[in-house]
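Novice: with the sequence up front, the predicted model follows.
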Amino acid sequence: MTLSDDTSLKWLTGRCILLVSPQPWDHLPISKHHYAEALAERNTVAFLQPPVSTLKPGTVVATESGINGISLISWTPFTPKILRFHAYGLYKWFIGREARQIGKAIGVDGKPDLLWCFDFNTFPDLRAFGATRVIYHPVDPLSDHKQARIGKTADLILSVSNRILTSFDGMLDLPPRHLVNHGIGSAFTNLARSPAFPRKDGPIRCGYFGNMDRAVIDGNLIAATVAAQNGVEFHFWGPITKISPLAPLRSAPNCIFHGTVPKDALARAAADMDCFLVAYRADARESDLSNAHKLLEYFATGRTVIATPMDCYRDDPELLAMSSSSDLETFITHVAETFASLSTLNADTPAARRKAVALEHTYERNIARIDALLAVRDA
């Protein structure tokens, strides 16, 4: 993923950026990884991973990621985790000292230029890192006021849904809050820029990809859909274990599980689908049904996306074929009606619209938007 030469960035160029991720670098690539790669085109990025138990307490170790401009930071905190739940004031003080040590180890002249934090649990005070500027960027629901109060220690609060941003309502002395949608990486950006592929002969092919172990997936609804549409091929990509809500479908005759594949291969395979399926249920930790990252990647194919109710695109049925409810009978009927209308829904005009929406939210464009927000803060 490359920022084009004509992308003018005022702030996010030549900086030392410490990115705090709640997922490790070897996790299935998601927004934190994609932002790190895009930022590394013009900056140096230190990717702070979640704590590990394999180092001596208080140790911070930097290693190479294999990608130019990105180093990986592994660490084992000296601060006992139990303090976070039973002595929060002490936890905040001790973990703040460790944050300062990390900041000094990473930054130029003892401090990073920018702290970009996606983690809403580990560090109560983001100022402790000593960065010149701080972004707090929760992309999952905030479940308590302590997670929201972290925003008071930032210069900008960003999120992917207005519902998450309302978690900060009523708090005083907050920095500006801004909605920045999910992004798509280079593989799906290239797919969105290409004309939609002609439909392959054969049965309807419906796709789903992502981490299939997530509790937010409505496995019962998807299983009922698969059973009701036994003439449709359902293709799944991504990691899956026995705890997955979709694990029972591995023996279904019309379901094909491809495992985890590189993004380029996934984009090529996605282009052969006729439609995609998103069926979520509310989960306090993982989803408030306000937005979903995979929607933009699905839009990049130009194909129809069938979904259970969520906040985003609710009033745009051409863009997202959303069911009126998650009731089993209602959803099954909605899926059947959508399958019957795929030739119309996948026509050139709606397909081009979906691709255009995806291209509005490349990581490069998101970074340009965020760069402008940082520049305003410095004005």
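Specialist: That came through, no problem. Being a predicted model, the structure only gives us computed values, none of them experimental.

Novice: could you use CA atoms for every contact and neighbour count after this?
Specialist: Will do.

Novice: what segments of the stretch 251-379 of the chain are helices?
Specialist: Ranges of helices in the stretch 251-379 of the chain, per DSSP state H, counting those that start in this stretch, are 263-270, 294-301, 328-340, 342-345, 348-359, 363-378.

Novice: those: which one's closest to residue 145?
Specialist: Residue 145 lies closest to helix 363-378 among the helices of the stretch 251-379 of the chain, at 25.2 Å (C-alpha to C-alpha).

Novice: just the buried positions in that closest one, please.
Specialist: Of the residues in helix 363-378, 363, 364, 365, 366, 367, 368, 370, 371, 372, 373, 374 count as buried by neighbour count, 16 or more other C-alpha atoms under 10 Å.

Novice: need those in CSV with distance to residue 56, can you?
Specialist: Shown next, in CSV, are the buried residues of helix 363-378 (distance: C-alpha to C-alpha, whole Å):
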residue, distance to residue 56
363, 36
364, 38
365, 40
366, 38
367, 36
368, 39
370, 37
371, 37
372, 41
373, 39
374, 37
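
Novice: and the helices of the stretch 251-379 of the chain as CSV, adding distance to residue 111?
Specialist: Formatted as CSV, these follow (distance: least, C-alpha to C-alpha, whole Å):
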stretch, distance to residue 111
helix 263-270, 34
helix 294-301, 35
helix 328-340, 52
helix 342-345, 52
helix 348-359, 35
helix 363-378, 18
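
Novice: which among those helices is found nearest to residue 143?
Specialist: Smallest distance to residue 143 across those (C-alpha to C-alpha): 22.5 Å, for helix 294-301.

Novice: residues making contact with that closest one?
Specialist: Outside helix 294-301, the residues that touch it by C-alpha atoms under 8 Å, 6 or more residues apart in numbering are 182-184, 188-189, 191-192, 196, 209-210, 270-271, 276, 305, 351, 354-359, 361.

Novice: which parts of this protein are strands?
Specialist: 16-20, 44-48, 59-64, 70-76, 114-117, 133-136, 156-159, 177-179, 205-209, 233-237, 255-257, 275-278, 304-307, 321-322 (DSSP state E).

Novice: so which elements touch the shortest one?
Specialist: Put plainly, it is strand 321-322. Here strand 321-322 touches strand 304-307, going by 3 or more C-alpha pairs under 8 Å, 6 or more residues apart in numbering; DSSP states H and E.

Novice: take the one below as the second:
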Amino acid sequence: MIADRTIICLASGWDYHPTSKHHVMRKLAERNQVLWVNWHASRCPRLNLGDLHSIVSKIGQIGQGPRQAVESLTVLTPPQIPLPGSPLIRKLNAAIVRRAINKVLKRLPPRPVQLWSFAPDIGELVGGFDEELVLYYCVDAFGEFPGYDRALIERCERELMDQCDLVITTSPPLYETRRQWHPRVHLVKHGVDHARLSRAVHESLPIPASLKGLPHPILGFVGVIGEWVDLDMVAGLARRLPDASIVMIGPEKISRGPCRGLSNIHWLGNKAHEELPSYLRYFDVGLIPFRDVPLTYYANPIKLFEYLAAGVPVVSSPLPVIKPIPGMIWLADDMASAVDGCRQACNDNSPAARQQRSQLMLAESWTARLDQIAEQVNAAIKDRRTVKVDAAMPSSTVRMEMRSA
């Protein structure tokens, strides 16, 4: 258990679509004080409406100062200059962010500090808070995201790992690569908010207004609609299953492209995580239509666990972390298998089957995941203290111990 700590979390926007880092920090905030620092200096902005909107939003958040998002969780958005290729600017950003964090820390009750980073490029901040632990929580191959400088991100990531005490990875490919760079790397897969999402199985939730009147089967997707989403597969399903309704929930970061003009695809925009059980209850299939690109090769989609916890069968593109499971997960190697998988999933979707899927996700809770991480955190802190004691021991004492041994 991790308790009675102040945890500084470096991550992308708190107000962004909920991801694993949001769940982890909400859970840690139950027993600790969490300071979530919005880190937005990893790439240069692009000339598009999405980045312009993000810049305006960040300026507004900077003006707000520290704000309490939930109990024991404070969100801070320090000003940063998004020019990661400049060493001088990176040092300036680090100085600004360090000063802003320390200003907030002075207002909090004194507790041991831990630094957790979901960003790979915050090495300049390490050591600035007298932290008892530095943890790098690696959830993606960040250099593969559009707009990121792959070589720069990898160099920064290695510099961070050289300074941290512990590395947590969330997929086997991330684990296999990162364990070559650090002696203490562990694989901890994503968890799921089972108590919330299983309501889709156990409760008679009202149908959301945006789903009323849509013909079944409903094939649904929940998540960020970014460059990694295979809209060709989505469009192909819409054409080959014209009687089905395809529902896309999440912020749109790319053009609808091949899906334009297809009347049975419904774009519902972003929904609060609290609303998801009501939508998932009426999904007949949960879709994970990912393109075959390096970014998705390293991914471990949290939506897989969320669909299953809600009892929804899954049809997914083949990913290293996802294996077919009869009655639960069908893999779509091509359009024919995607269509066939959706049909089979719809035919294996009784209330009993949905209940069984949800039940199997009970062991995958975020509490269970944090227990795994806590064990490694405590071991890393113990090792760090041992190293400090050894370093502080007079050389004559060391020689005497060596002779007595």
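Specialist: That came in fine, so what should we check first? All values derive from a computational prediction rather than experimental measurement.

Novice: Serialize the strands of the first structure to a markdown table and add fields for mean neighbour count and distance to residue 294 of the first structure.
Specialist: Output for the strands of the first structure, formatted as a markdown table (neighbours: other C-alpha atoms under 10 Å; distance: least, C-alpha to C-alpha, whole Å):
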| stretch | mean neighbour count | distance to residue 294 of the first structure |
| --- | --- | --- |
| strand 16-20 | 25 | 22 |
| strand 44-48 | 25 | 23 |
| strand 59-64 | 14 | 29 |
| strand 70-76 | 21 | 25 |
| strand 114-117 | 24 | 21 |
| strand 133-136 | 23 | 22 |
| strand 156-159 | 22 | 16 |
| strand 177-179 | 16 | 17 |
| strand 205-209 | 23 | 8 |
| strand 233-237 | 21 | 12 |
| strand 255-257 | 17 | 17 |
| strand 275-278 | 23 | 9 |
| strand 304-307 | 26 | 10 |
| strand 321-322 | 24 | 15 |
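
Novice: could I get those strands as a markdown table with distance to residue 338 of the first structure?
Specialist: Formatted as a markdown table, these follow (distance: least, C-alpha to C-alpha, whole Å):
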| stretch | distance to residue 338 of the first structure |
| --- | --- |
| strand 16-20 | 41 |
| strand 44-48 | 42 |
| strand 59-64 | 47 |
| strand 70-76 | 44 |
| strand 114-117 | 40 |
| strand 133-136 | 39 |
| strand 156-159 | 31 |
| strand 177-179 | 30 |
| strand 205-209 | 11 |
| strand 233-237 | 15 |
| strand 255-257 | 19 |
| strand 275-278 | 9 |
| strand 304-307 | 8 |
| strand 321-322 | 7 |
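
Novice: of all the helices of the stretch 251-379 of the first structure, which gets the most neighbours per residue?
Specialist: Neighbour counts (mean count of other C-alpha atoms under 10 Å) averaged over each of the helices of the stretch 251-379 of the first structure peak at helix 294-301, with a mean of 27.

Novice: what stretch of the second structure does that one fall on?
Specialist: Mapping helix 294-301 of the first structure onto the second structure (TM-score structural alignment) gives residues 303-310.

Novice: mind checking how far the matching stretch is from the chain centre?
Specialist: The chain centroid and the centroid of stretch 303-310 of the second structure are separated by 14 Å under C-alpha atoms, centre = their mean, to the nearest Å.

Novice: again, but for stretch 216-232 of the second structure
Specialist: Offset of stretch 216-232 of the second structure from its chain centre (C-alpha atoms, centre = their mean): 17 Å.

Novice: stretch 163-170 of the first structure now?
Specialist: Counting by C-alpha atoms, centre = their mean, stretch 163-170 of the first structure comes out at 19 Å from the chain centroid.

Novice: so which bits of that stretch are buried?
Specialist: So for stretch 163-170 of the first structure, counting by 16+ other C-alpha under 10 Å, buried means 163, 164, 165, 167, 168.

Novice: nearest to residue 124 of the first structure, of the residues you listed?
Specialist: Scanning these for proximity to residue 124 of the first structure, where the rule is C-alpha to C-alpha, the winner is residue 168, at 14.8 Å.

Novice: tell me which of the helices of the stretch 251-379 of the first structure lies nearest to residue 224 of the first structure.
Specialist: helix 328-340 (7.5 Å).

Novice: could you check how many residues crowd around the equivalent of residue 238 of the second structure over in the first structure?
Specialist: Residue 238 of the second structure maps onto residue 226 in the first structure when the alignment is built from TM-score structural alignment. Counted by other C-alpha atoms under 10 Å, the residues lying close to residue 226 of the first structure total 21.

Novice: one more: the one 3 residues further on?
Specialist: Here the count is done by other C-alpha under 10 Å, and residue 229 of the first structure has 17 residues near it.

Novice: hang on, the earlier thing: closest to residue 220 of the first structure out of the strands of the first structure?
Specialist: Residue 220 of the first structure sits nearest to strand 275-278 of all these, at 12.6 Å, using C-alpha to C-alpha.

Novice: against the second structure, where does that closest one fall?
Specialist: Per TM-score structural alignment, the counterpart of strand 275-278 of the first structure in the second structure is residues 285-288.

Novice: how close does the matching stretch sit to the first structure?
Specialist: After superposition onto the first structure, stretch 285-288 of the second structure sits on average 1.1 Å from its aligned residues (mean C-alpha distance after the TM-score superposition for the first structure).

Novice: how far does that stretch sit from its chain's centre?
Specialist: With C-alpha atoms, centre = their mean, you get 18 Å for stretch 285-288 of the second structure.
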